[in-house]
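In: Kindly return the folded structure for what I paste below:
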Amino acid sequence: MRIRLSFAVIAFSIITVSATTREGCNQNKIKTIVLRDQADVIDAHLDYNEGTPSTFDANTGEANELPIFSWTVYGFPVTGRALIRFSLKSIPKKSEILSAKLSLYGYPENFQSFAMPQGNKGDNIVVLQRVIDEWKENTVTWNNQPRVTREGEIALPISTSQWNYNVINFDVTSLIKDMRTTENYGFSLRLQTEQTYRSIGFLSSEYSDVTKRPSLEITYKK
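Out: Coordinates of the predicted model:
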């Protein structure tokens, strides 16, 4: 009788340990990472200034801002777009993306913008599109900017303030999933309607305050 009881206790203990281990494994399979370091992000501003043709071939990959606009300078039309790419190499290839949330931070008041001193103005809805060509942060320009696809594009909400307008935890899961199944060339940001006068600006990965740089929070399951 004592032997049977001991065996039953041992068997119960094994079942309990097994159940706990299984539960722990399931919990460990889900992981969240935040991509924000300069090693994980590249971005650049694209500038078109009809009055200054040299801007067509100018690279601004080291700028601390991502101005997006349609404006005029001395009567000449000017247009600004932006590119941003987050490295997805730290995510295991066979893992499943559960969610991806993009955060962009707007210009603080009195920010010294080289392209957009007026801050956020007008009907400035921005479309986020998937880039389909390779590009490099230190060589991309308006003239050699990569192509994009409108398939699955997402519209960022219109700004609600002239300064300090942040887009936090914006759902880009579908676009990130597409980048995983095709190629990851990042996002293009441009005005939905590139007509004067509209503008919206975000800080880039070169901005001095690390907490205000673009970030991408990804939750995945191994």
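In: For the rest of this, base every contact and every neighbour count on C-alpha atoms.
Out: Will do.
In: in the chain, which spans are helices?
Out: Assigned by DSSP state H, the helices in the chain fall at 2-28, 173-181.
In: Mind listing what's buried along the shortest one?
Out: Put plainly, it is helix 173-181. Thr173, Leu175, Ile176, Lys177, Met179 (16 or more other C-alpha atoms under 10 Å).
In: and the helices of the chain as TSV, adding distance to Lys222?
Out: Formatted as TSV, the helices of the chain follow (distance: least, C-alpha to C-alpha, whole Å):
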stretch	distance to Lys222
helix 2-28	9
helix 173-181	14
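In: hmm, back to that, now distance to Leu46 too, for the buried residues of helix 173-181, in TSV please.
Out: Shown next, in TSV, are the buried residues of helix 173-181 (distance: C-alpha to C-alpha, whole Å):
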residue	distance to Leu46
Thr173	25
Leu175	22
Ile176	22
Lys177	26
Met179	22
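In: One more, so I can put them side by side:
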Amino acid sequence: MNAMKLSYCLPLVLILFLSLSSFQITNNVASAKTLVTRVFYPSHDAVVYEGDPERNFGSHAEIGINYRIGFRDRSFIMFDLTTLPPGSTIVSATLNLYMYDAPNSSRTIACYEIVEEPWNELSITWNNQPLTTVFLTSVITGTRPKKLSFDVKESLVKFTCKDEMDYMPNYGWMLKDINETIGDKDDPLWICSKEHPDQDKRPYLEVKFYPPHLELNIEESSIEAGNWVRITVHRKTSSNEPITRGRLKIKFSSNSTSTSKKFSITPGGSEITELVIPNEESSVTFYYYDEKAGTWKISVWTDDYVDYMGDAKVIKVRPGPLYSFGFEHISSPKIMAAPFAITIIAYDIYGNVKTDYTG
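Out: Predicted coordinates:
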């Protein structure tokens, strides 16, 4: 009887499943350098008039410029640029105005960046106008109606600077005749304002830029199930310089099918799905945990700015140490003395198949 049992046991074949796949990290930052064009319309514009120094003209359908002493006109214009993220690489920025009533003699109109002093279109007057300005650029008007375009890239570079050192807040621009007080005749020019009934002739600002991006760094490309891995997210310009200005809320996810997956500020900590990169910091660190073996994609992005580029990388989760064996279902009946195969499967404590077990 014992010999018969041996005759059944000797032909048993142990089959182990080996599935060692190659591992590759993918990163979408390579395609992050995409030129974006955005058009902005004024949040504020107004003309101030030396001949009526306490009166506000912020709701009129036109803004204007005049050089005659005692009757000078200056115009102010500002755009809400808060949707442009810090660290944007500005390629061009053009302020476009439609001059519907040109001067009789061609003039040179200067554009000045306003610094230090905020203003409002419904309260600005000649007497309280911002006085601290920096010359930026100028255009020649000619004597016929046309579009006037000012190159304001230098300002946009400051407004969207990556750090506090070179940053300047956006207070808009002042437009005036570059040779004010030269001449004794009225010869104004008039420009359509944001209230003008013809929308096609209202002012607009066209900005072309490369947006910043997030860069995801995972400390280890492969971890055992049931372990934590350190992750760092950096915010960078299109030329990979660190960005430290402003707060940026980032979100992250994993496509793992595990119910145990989670992100946390510290290993073993509470689950999180978002974090803030604080002002003056270029990165933030957190941790990821998973119990299910497989190759999973970790993604990071921000909803704070529509053009901000996210990132994604993959991480391999390996089965943990050997915990138990299992048998696949054995069909029956069997023929006496005929060999048959038995599949024995090795598992870790989380139920993952041990593909690296060699017996």
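In: returning to that earlier point: just the helices of structure 1: most buried one?
Out: Counting by mean count of other C-alpha atoms under 10 Å, helix 173-181 has the highest mean neighbour count of those, with a mean of 16.
In: Please compute how far that helix lies from its chain's middle.
Out: Remark: helix 173-181 of structure 1 is offset 12 Å from the chain centroid, using C-alpha atoms, centre = their mean, to the nearest Å.
In: Tell me which residue is most central in structure 1.
Out: Centroid-nearest residue in structure 1: Leu102, 4.7 Å away (criterion: C-alpha atoms, centre = their mean).
In: aligned partner of that one in structure 2?
Out: When structure 2 is aligned by TM-score structural alignment, Leu102 of structure 1 is paired with Leu95.
In: Which members of the buried residues of helix 173-181 of structure 1 are the farthest-apart pair?
Out: Pairwise distances across the buried residues of helix 173-181 of structure 1 peak at 9.9 Å for Thr173 and Met179 (criterion: C-alpha to C-alpha).
In: ok, back up a step: OK, contacts around the match of Leu102 of structure 1?
Out: Neighbouring residues of Leu95 of structure 2 by C-alpha atoms under 8 Å, 6 or more residues apart in numbering: Ser149, Phe150, Asp151, Val152, Pro203, Tyr204, Leu205, Glu206.
In: Leaving out sequence neighbours, find the closest residue to Ser155 of structure 2.
Out: Nearest residue to Ser155 of structure 2 in three dimensions, chain neighbours excluded: Glu113, at 7.0 Å (C-alpha to C-alpha, 6 or more residues apart in numbering).
In: check contacts around the counterpart of the one you found in structure 1.
Out: Aligned counterpart of Glu113 of structure 2 in structure 1: Arg130 (TM-score structural alignment). Taking C-alpha under 8 Å, 6+ apart, we find Arg130 of structure 1 in contact with Val148, Thr149, Arg150, Glu151, Gly152, Glu153, Leu175, Met179, Tyr185, Gly186, Phe187, Ser188.
In: run the last query once more with 10 Å
Out: 83, 85, 147-154, 175-176, 178-179, 183-189 (C-alpha atoms under 10 Å, 6 or more residues apart in numbering).
In: From Tyr323 of structure 2, how far off is Ile15 of structure 2?
Out: Distance of Ile15 of structure 2 to Tyr323 of structure 2, computed by C-alpha to C-alpha, to the nearest Å: 18 Å.
In: related to what we said a few turns ago, quick one: which of the helices of structure 1 is nearest Ala44 of structure 1?
Out: Proximity to Ala44 of structure 1 (C-alpha to C-alpha) singles out helix 173-181 among those, at 19.0 Å.
In: Which strands and helices lie in contact with that closest one?
Out: Helices and strands touching helix 173-181 of structure 1, by 3 or more C-alpha pairs under 10 Å, 6 or more residues apart in numbering; DSSP states H and E, are strand 96-104, strand 126-131, strand 148-156, strand 187-191, strand 215-221.
In: could you dump these to CSV with distance to Tyr197 of structure 1?
Out: As requested, those are arranged in CSV below (distance: least, C-alpha to C-alpha, whole Å):
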stretch, distance to Tyr197 of structure 1
strand 96-104, 22
strand 126-131, 14
strand 148-156, 18
strand 187-191, 11
strand 215-221, 28
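In: And these: which comes nearest Gly201 of structure 1?
Out: So among those, strand 96-104 is nearest, using C-alpha to C-alpha, at 9.4 Å.
In: quick one, that closest one and helix 173-181 angle?
Out: Orientation of strand 96-104 of structure 1 against helix 173-181 (axes from the mean of the first three to the mean of the last three C-alpha atoms, to 10 degrees) gives an angle of 120 degrees.
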